[in-house]
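Colleague: starting from these lines, generate the structure:
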Amino acid sequence: MALESLVITRRLRVPMDPSPEPVEGTPGAPAARQLDAALLSVGFACSPALLDRLGRLPAGEVVDLGVRVLAAVRTLVGDHVRHNAYFVDFPRNVPDTVEFWAGLLAEALRDPVAAGRVSPGNLLTLPGYGVYRHSYADLLAAHAELVPLAGDRVTVLDLGGPLAAEAEALFASLAGSQVPLSPEDVTLLRDLAAVCVGEPGRIPVRENRAVLNEARFAAGRPPLVDTVTDVLRLACGLSGGDVTLLGPTRFRSFTRAERRALLAALDGVATTAKLGDVPRHREQWKRLGERLHAHEHPRFPRAAHVFEVARGERPAVSLPGRVETALAAGRVSEALRLLGDSPGALLRRLDHLLRAGESPSSVLYAARQAAASTSGRVLLSLREHLQNRAAASAPRVFANRHGRAWVTPDTRPPLDGGVVAEALALLDEEIGRRLPDPGVLVVDDDVLDVALPLSGKAVAPGLGLLPRGSVSSIDGELLRFFVHWRENERTTDYDLSALMLDADYGDARHVSWTNYRTGFAQYSGDLTEAPHGASEFVDVRLAQATRPIIIPQVDVFSGERFDDAAEAFFGFMIRSEDQLGRPFEARTVRAKSDLRGAGRVALPLAFLRDEAGGWRAKWLHLYLKGHPAFNQVESHRLTTSLLVRSIVEREYLRVGYLVDLLRARSAVTDRVTFVGLAAPADPPPGARVITAATLHELIPG
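Modeller: Below is the predicted model:
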């Protein structure tokens, strides 16, 4: 995607050069109004400042820019493809499941040739099943125009600065992020690092630092490293491998100059204390050693020690290993002393240390000392962990960078309530101390229930997406979620479905290709191949719902994984029953996200009815491993309900927590900080604006 389109879709800003003088000849104002109307049809609008700037351009330039802007936002919302439905009249005139299969059987029996191609016992081989039986034009003809309503989504596009400046700002935001980025953002950071000249003064996330080191290395500048693992990450990045070190990398052959530079960087950080990090990635170090030939460079003796440790020729015990030994022997004081040089590790082990038998006061004293030198992300993560320890019956939830999660009972002894309260107080004090004075703080209440993005790895970029655990309100009559995919090399069948549970996460019902409808939900029909793209939908009439928990699910029934498909995305719409329109209407889309990962079952979010009868969405961003093929909503019911319940019942640390601390810090009135899901239409000059796309900038350093 072009840099301009990336800025538009990631920041919702249209890059433009400084305002020109009003043009002579054909003015751009009429073309700007036409662009605004076209944008409104897909749920976007120009800010007043953007409209004014467009009006100062020649009409031809406005048209050219408008084509690019419209293409970018249509892709963002999923309107760049044609969303056909299996049944041309969907959601009207959809047969029930038995009626549908009976109709296909009757058709097959009337055609002996077609009937001969049906596999015995396999109804999916019936002629006409799983493929569109009408064109997209037929679908359009069968549906009346959408009735626009005031409640339809309108996302404002703001006026940006010059493209180079906008790219630099995006680069600085990603590179300086306090939280790990999604794989898509890491790729974007790598692309930006190749064209941007600036560089943040502090790059807290090691993976981001590795990406920037690739650019520095290519430019002949020394890499920024302070551990041996930093050098390993750099070598992986230079080889096109995984800078997270979670997967193996096939190292390329380095030139002699590259080997010398890598060994010099390694020699500069390979102290005796840091050699303990080598065994954790022993095999990767061995493979890298085969490429660097450290024996050919005797002036880098400490670099050679790294590979000796990897081969087991030199002893080296890591800090975690020494701490584990001390704790296993009951020497908690020794463990605290060892962890004193690694404050982040101490706080990550605080729960264990408080249960290890040492006086809680001494452990909390060490924690207070460590908190002053630990990243804000670790402090916030520990805060979230401790506030959930009070719920003794809550299960433990683990999720990895791919969104794969598992749940296990919490068998740890409970922590004393007074100790937890004291730990929370010291964390609140340190987190609050690090927050800047916001000046006049303006907050959109809708953002208060959004979970703080303590990691961005599980969230693919898209429209309206929020971090795992976030809650957003649903205000509409008809909930329609959708999936679209286009196969790459193999015939691929994705299935959209919904699991519906009672308040105790039981009494399950579902709607899918095996059960087309319930009393309040309806499936659009099953498509089993997508050489040119395919879309499936599920409608839920919220007022009639007899289950308070609705969980959309996308299953890989056969063919390519989400990562392997040419395209795959999920989203949901909110509309009124009488809005009519096509099955997909861009201006009613509230959220849209790419599907990715090795898992074969996607659980993007859950819809929950509260005690007052209103509905809200809770974001999951989970993927189940699933089966190699033939995944169905029925076969994963227990796993899905257990995972969703654990996420729903967990108390996530939310934006409202930091907002309360920021309000306590506010002292000056000559600047403004705005925090909301979207930017205000006309913020005051110099205001700091934090939106859903930049929530990571709230995390203190």
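Colleague: CA atoms for contacts and neighbours, from now on please.
Modeller: Noted.
Colleague: I figured Gly78 hits Asp594, correct?
Modeller: No - contact criterion Cα atoms under 8 Å: Gly78 and Asp594 do not qualify, at 9.5 Å.
Colleague: of these two, which one has the most company?
Modeller: Set Gly78 next to Asp594 and count neighbours by other Cα atoms under 10 Å: Gly78 wins out with 26 against 21.
Colleague: quick one, what contacts that one?
Modeller: Phe569, Ala586, Lys592 (Cα atoms under 8 Å, 6 or more residues apart in numbering).
Colleague: wouldn't the last one be in contact with Phe572 here?
Modeller: Yes - contact between Lys592 and Phe572 holds when scored by Cα under 8 Å: they sit 6.8 Å apart.
Colleague: looking at those two, which is more packed in?
Modeller: Lys592 (24 against 20).
Colleague: make sure the more buried one is indeed in a helix.
Modeller: No - going by DSSP: H, G, I helix; E, B strand; the rest coil, the assignment for Lys592 is strand, not a helix.
Colleague: show me the contacts for the closest residue to Ala108 other than its chain neighbours.
Modeller: Leaving aside its sequence neighbours, Ala108 sits nearest to Ala115 (Cα to Cα, 6 or more residues apart in numbering; 4.9 Å). By Cα under 8 Å, 6+ apart, Ala115 lies in contact with Ala108, Leu109, Leu126, Pro127.
Colleague: the helices in the stretch 1-150 of the chain, which residues?
Modeller: For the stretch 1-150 of the chain, applying DSSP state H, counting those that start in this stretch gives helices covering 3-11, 29-40, 48-55, 59-77, 97-110, 112-116, 136-142.
Colleague: actually the stretch 251-400 of the chain, not the one I wrote
Modeller: Using DSSP H, counting those that start in this stretch, helices in the stretch 251-400 of the chain cover 256-269, 282-292, 301-310, 319-328, 332-339, 343-348, 350-354, 360-371, 376-389.
Colleague: what helices or strands is the second one leaning on?
Modeller: This points to helix 282-292. helix 301-310 (3 or more Cα pairs under 8 Å, 6 or more residues apart in numbering; DSSP states H and E).
Colleague: and this one, so I can compare the two:
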Amino acid sequence: MERPLESLVVRHTLRVPAPSGPAGEGGPAARRFDAALLSVGFKLSAPLLEHLSGLAEETVVETASRTLDTVREMTGDHVAHNVYFKDFPANVPDTFEFWAQCVREALADDGARPGTLAQLSTGVLDLLTLPSYGNYRHAYEEMLAAHEELIAAAGDRLTVLHPGGALDGEVTALYLALAGRTTPLGEEGLRDLARLAEHCAGGPQPAEIPVRENRAVVNRARLGLGAQLLVDTVTDVLRLACALSDGDVSLTEPTRLKSPSRPVRRALLAALDAVVAASPAKLADVLAHREEFKRLGERLHPHEYPRWPHAARVFAVARGEEEARTLEGRVEELLGEGDTVGAARLLAAAAPGRLLRSLDRLLRQGAGPGEREAVASAAEEALPRVSGRVLLSVREHLHHRTGGAPARRVFVNRRGGAWAGADTRAPLPEAEAGRLIAALDAEVQRRLPDPGHLLVDPAVLDVALPLSGKATAAGLGVLPRGSLSEVDGELLRFFVHWTQTERSTDYDLSAVMLDSAYDTLSWLSYTSLQAVGGEHSGDITDAPAPDGASEFINLRLGAVAGDFIVPQVNLFSGEGFEEVAESFFGFMLRDGEQLGRPFEARTVRMKSELRGPGRVALPLVFLRGEDGGWRAKWLHLYLRGTPAANRVEENRATVGTLVRAVVEREYLTVGHLVGLLAGRAAATTEWDGTEPPAGPVTYIGLERPEGLHPESVVFTPENLGALIPA
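Modeller: Below is the predicted model:
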């Protein structure tokens, strides 16, 4: 769905672009707007309320309508969340009693009785064939009437919307921020950047677009304007071709390339020709995507354009007609000869980022202290030429590779597919690892800006550094994989919503409880509607548009046994997470006496899009602390699962293994960067929620507080990626 530009600004920045309209008496309308926002957990900041109050009423009403639509979608309140059991979480029946009731109702149904009797005679019964199973038995309005009004509580979420500037200025600023990010964007971020680039590609541009996927999206818009393309490798051109075909610009998934028009063919061939003419060694990059370049050549017809002979060489290499020696091949030759130091020096000169990514292997293959010292020295000399994201990624890696490292490894691909296994590698020598960690910290600190007065919300310190947007799903209140956040409430309620596109689709929300050894204690699912401390809202097996389907799990945290709660969404049948029209997961926190409907937007703490490659989604895990309190650790992972009929009973062992690997891993956090920034700050203050300092500050926190000096620099989860130095 293509979102209006104003909606993109609100979603990414929590700023409302200044409406254009005449002055007037908009105070009453602005206060009604603020009250409506409160019902979904948002509010207007004092400056924004004041600004709107000075506009004409019709302008305020139009702004309110657009903004409410946006924030309701952000929380998941844009759809009607019904439940199978109308009184949920009250009066949820015993699982087997419920199934028996469905059988009795089928036997009383003249149409269903013969088939049900035939199944019963075999001893096996398919629940999905029972008329009263899996479909809502009451209207949404009937469900609402069965629930008392939600009681307001101090712990309800309250997200503040701040005033923005003129729409064009806000859109341009957002475009520059996303395009110039030093870390990759997630799927939704790339879509939003593409939308912004259509509007902004002809205007101001960031000084640099370091992330290749972002560059491909921007190049598509620049190509439409006839502007110069930003390419310096042959792979940049391949990514652009994928963007033009609405494919995967990360090159992770194959793209069915379209046949471009003649002007586009000429532009792509000219770009390839210029890259190879300037640096023939870059032909080696073709080998990493040989088949894709073959298909691209079939669509560009390079033989028709002899004026670009260097472009033709790209496709000759792809077909194997011309040899291009790769850097990797030369490195492997040196390593095969036992020349570890030579391999390190070659990488340092030609590809310093690859040298740092290869440090683990090079240090382990070093024949002795002298070789390891030479490898470490080569790495130290290369540090100034390596991106900040790689520096921090390697810093995190080295932390886990000394003698005290965990015994298990977790592997996560770019799309969230995950698996875990034993770490059989020998630990790295502590002397070299410690030396390199110190050098990495010093280089990152050197690149960080002088923050002046640094003001920090302590709640943000355990947020994992967003080294890639692909480690964070799109949504509200979502944090990067590995982040920890406090869970403050008596009732924890999960929800999943999905709307199928063409085929009948059945997702099953489940939650498994694990003990301290990560073994299963119990679970809640459609096969276990009640367990210690919780209830399941009932199985829905079809989710047609426009209303889709929802399922919930309610947990009283004080009654939960075990040390871990792992919610999961299992694909039982139908369309995958990337095929449905919409799918999202989230959780709510409530006080014990709040009552309310199964879904209440202002109690939603997190709402995360489900868009991944597997058949089992693991959004996060809840951990019990030594003090008995609970914290969430963010996963954003997908298990491959089986083609159909995925159930918590079958995957709980795999889930336990994977959760253990993530829980026991220490991720590099915002707290680490704050420590480095503090070394350059004029003053550092932990914000206690009171009135902030009067002068400009650099603020890092989960939400922007009101009252900051207008010249302050603010980092919140919406733009934490900007903390990563270039």
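Colleague: so how far is Asn135 of the second structure from the counterpart of Leu124 of the first structure in the second structure?
Modeller: By TM-score structural alignment, Leu124 of the first structure lines up with Leu128 in the second structure. Leu128 of the second structure sits at a distance of 10 Å from Asn135 of the second structure (criterion: Cα to Cα, to the nearest Å).
Colleague: what's the overlap in contacts for these two?
Modeller: Thr541.
Colleague: the two: who's more crowded?
Modeller: Taking neighbours as other Cα under 10 Å, Leu128 of the second structure and Asn135 compare with Asn135 leading, 17 against 11.
Colleague: contacts only, for the residue nearest to the more buried one when sequence neighbours are not counted.
Modeller: Among residues not flanking Asn135 of the second structure along the chain, Ile540 sits closest, at 5.6 Å (Cα to Cα, 6+ apart). Ile540 of the second structure makes contact with Tyr84, Gly134, Asn135, Tyr136, Asp506, Tyr507, Asp508, Ala549, Ser550, Glu551, according to Cα under 8 Å, 6+ apart.
Colleague: and these, which of them are in strands?
Modeller: Under the assignment DSSP state E, the contacts of Ile540 of the second structure contribute Asp506, Tyr507, Asp508, Ala549, Ser550, Glu551 to strands.
Colleague: re earlier: which SS class is the residue nearest to Asn135 of the second structure?
Modeller: Per three-state DSSP, Ile540 of the second structure ends up coil.
Colleague: which position in the first structure pairs with it?
Modeller: Per TM-score structural alignment, Ile540 of the second structure is aligned with Leu527.
Colleague: thought Ala390 of the first structure was touching Gly418?
Modeller: No - Ala390 of the first structure is beyond contact range of Gly418, at 10.8 Å (criterion: Cα under 8 Å).
Colleague: more neighbours: which of those two?
Modeller: Ranked by neighbour count (other Cα under 10 Å), Ala390 of the first structure and Gly418 place Ala390 first, with 15 against 9.
Colleague: show me the contacts for that one.
Modeller: Ala390 of the first structure sits in contact with Pro414, Leu415, Gly417, where contact means Cα under 8 Å, 6+ apart.
Colleague: circling back: same check for the contacts of Ala115 of the first structure, but in the second structure.
Modeller: Among those, the ones still in contact in the second structure (both residues aligned by TM-score structural alignment, their matches' Cα atoms under 8 Å) are Ala108, Leu109.
Colleague: put the buried members of the contacts of Ala115 of the first structure into a ChimeraX selection.
Modeller: Selecting the buried subset of those in ChimeraX, with 16 or more other Cα atoms under 10 Å as the burial test, is done by:
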select :108,126,127
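Colleague: which secondary structure state does the aligned residue in the first structure for Ala473 of the second structure sit in?
Modeller: Aligned against the first structure by TM-score structural alignment, Ala473 of the second structure finds its counterpart in Ala460. Secondary structure assignment for Ala460 of the first structure (three-state DSSP): coil.
Colleague: I figured Ala460 of the first structure hits Glu184, correct?
Modeller: Yes - the criterion here is Cα under 8 Å, and Ala460 of the first structure meets it with Glu184 at 6.9 Å.
Colleague: looking at these two, which is more packed in?
Modeller: Ala460 (19 against 13).
Colleague: how many neighbouring residues does Gly160 of the first structure have?
Modeller: 20.
Colleague: give the equivalent position in the second structure for it.
Modeller: By TM-score structural alignment, Gly160 of the first structure lines up with Gly164.
Colleague: which residues touch its match?
Modeller: With the criterion set at Cα under 8 Å, 6+ apart, Gly164 of the second structure makes contact with Arg15, Val16, Pro17, Ala18, Glu170.
Colleague: could you check how far the residue of the first structure most remote from its centre is from Ser342 of the first structure?
Modeller: Relative to the mean C-alpha coordinate of the first structure, counting by Cα atoms, centre = their mean, the farthest residue is Pro112 (50.7 Å). Relative to Ser342 of the first structure, Pro112 of the first structure is positioned 76 Å away (Cα to Cα).
Colleague: do the same with Leu499 of the first structure
Modeller: In terms of Cα to Cα, Leu499 of the first structure sits 45 Å off from Ser342 of the first structure.
Colleague: who's more crowded, those two?
Modeller: A direct count of neighbours by other Cα under 10 Å for Leu499 of the first structure and Ser342 places Leu499 higher, at 22 against 16.
Colleague: ok, so what distance separates the match of Ala473 of the second structure from Pro453 of the first structure?
Modeller: With Cα to Cα as the criterion, Ala460 of the first structure and Pro453 of the first structure are 13 Å apart.
Colleague: do Lys625 of the first structure as well
Modeller: 24 Å.
Colleague: who has more neighbours out of these two?
Modeller: Between Lys625 of the first structure and Pro453, counting by other Cα under 10 Å, Pro453 is the more crowded of the two (28 against 13).
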